[in-house]
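S.K.: Take this sequence and fold it.
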Amino acid sequence: MKQLGQKILDIRKRKGLSQEELSEHAGISLRTLQRIEKNESEPRGYTLQSICQALGVDVEEVYDYGKEPDKGVLLLMHLSVLSYLLMPLGNLIFPLIIWVTQKKKVLHVHEQGISLLNFQITWSLVTYPLMLTFVWMKILHSPIWWYILIAYLVLYFSNALYAIFVSWRVSKVAERSPYPFSLGILKV
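M.R.: Model (predicted):
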């Protein structure tokens, strides 16, 4: 596991910032930042928060609180979305259980779980009313029931395909999950 100073150094270089720029943006002295990056001292509280804010990253991304990387848990969480094929709201229940039980133990579960759950909540708020509209239109013998059914089926199966795609992507690069849009109900 990388030391904290090395992680800050790696992120700073990835962002293309010099030590002077980062220390200025974070509101700390250049010497303090140099000691931190050399692992001569460890930032705490306000200093760590200021550095992370200046780098545009979460404190959790830099200071992992002893979390271990486990792609198996990440894959299970993303693939558990497919349970909606067998059980209504399974796409919310099972990922939520994994997120709640593993977010403090496994690296990246917290932020990926929030992204996944926000997407699934949004998806559910669109597809379940659409399904009810389809049933209602079918009962009323409305001619548009066919179009509603097609829209519903496209959304229904595209969620499964997207869950498989995200799981594949997470197995290759475990740091970010590519969920596009959501209502953002859960916050990091």
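
S.K.: From now on I want contacts and neighbour counts done on CA atoms only, so please keep to that.
M.R.: OK.

S.K.: May I ask which helix or strand encompasses the residue nearest to E37 when sequence neighbours are not counted?
M.R.: On the basis of CA to CA, 6 or more residues apart in numbering, the spatially nearest residue to E37 that is not a chain neighbour turns out to be G5, at 4.0 Å. Element membership of G5, judged by DSSP states H and E, is helix 4-14.

S.K.: One more sequence to fold, the one below, so I can look at both together:
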Amino acid sequence: MIGKKVREIRIRKGLTQAELAKKSKLTQRTIQRVELDKNTPRDYTLKQISTALGIDIAMFDKTLEKPKSLWASLLKLSWLVVLNIFLMTVIGYATLDSNANTNSRITAFLLSFSLPFLIASQTPKTTSWSRVLQYGSGFIFYLILIVVQHYNLLWSVGFKTGLIPCLILGLSTLYFVKYNGNRGTYSLN
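M.R.: Next comes the predicted model:
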């Protein structure tokens, strides 16, 4: 894929392989290998070629991404499941436990803001919806479960204990908080 792009841009600029090799200070054989996609070029090679062609090296970044293996995807999925179960357990225990008092409910309220805030600050490149679906799916599941299971007791179980406000606050924080890593500032979407 990289080779195809290099070839297209080289032809569009009206350069031969020899001219590009001379301009990029690489061998003609290296240019041929890159264009034929015989191997993945090193960063130095891509930098030299992009400089010679007058293009940004970031143009090649998307084509360099390797597809994730099944094992890596399963590992990430299992990590997200464990994290969501942990978040559900902490918020649920602090609000629904029979011994839950005002202090534990305040703790649940603070955790339902601070944990999603921490997640949002560590995932600045993730879109809001993606962040909510990945890290807030436990909250969504918990909300649905409370509404379906305790529909008649929604006020006493959901709102009076503080569970539903905590879950909504957590989801809102995941969706609305945006961290700008360049400036080190937070903003709302």
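
S.K.: So after superposing, what's the score?
M.R.: Once the chains are overlaid, their TM-score stands at 0.33 when taken by TM-score structural alignment, normalised by the length of the first structure; 109 aligned residues with a CA RMSD of 5.6 Å.

S.K.: circling back to that earlier point, looks like the residue nearest to E37 of the first structure contacts L48 (just checking).
M.R.: No - in this structure G5 of the first structure lies outside contact range of L48 using CA atoms under 8 Å: 10.5 Å.

S.K.: Which one of these two is surrounded by more residues?
M.R.: Each of G5 of the first structure and L48 had its neighbours counted (other CA atoms under 10 Å), and the higher figure belongs to G5 (22 against 19).

S.K.: Look up how far I11 of the first structure lies from that one.
M.R.: Between G5 of the first structure and I11 of the first structure the computed distance is 10 Å (CA to CA, to the nearest Å).

S.K.: Flag every buried residue along the helix holding G5 of the first structure.
M.R.: The neighbour-count check on helix 4-14 of the first structure (16 or more other CA atoms under 10 Å) flags L4, G5, K7, I8, L9, I11, R12 as buried.

S.K.: now the longest helix along the second structure: how far from the chain's centre is it?
M.R.: What stands out as the longest helix in the second structure, according to DSSP state H, is helix 70-96. Average the C-alpha atoms of helix 70-96 of the second structure, do the same for its chain, and the two points are 16 Å apart (CA atoms, centre = their mean, to the nearest Å).

S.K.: For the following helix or strand past it, name the packing helices and strands.
M.R.: Scanning forward in sequence from helix 70-96 of the second structure by DSSP H and E, the next helix or strand is helix 102-122. Packed against helix 102-122 of the second structure by the contact rule (3 or more CA pairs under 8 Å, 6 or more residues apart in numbering; DSSP states H and E) you find helix 70-96, helix 163-176, strand 177-180.

S.K.: got the angle for helix 102-122 of the second structure vs helix 70-96?
M.R.: Between helix 102-122 of the second structure and helix 70-96, the angle formed by their directions is 150 degrees, by axes from the mean of the first three to the mean of the last three CA atoms, to 10 degrees.

S.K.: For helix 102-122 of the second structure, give me every contacting residue.
M.R.: Where contact means CA atoms under 8 Å, 6 or more residues apart in numbering, the residues beyond helix 102-122 of the second structure that reach it are 90-91, 94-95, 131, 135, 161-162, 166-167, 169-171, 173-174, 177-179.
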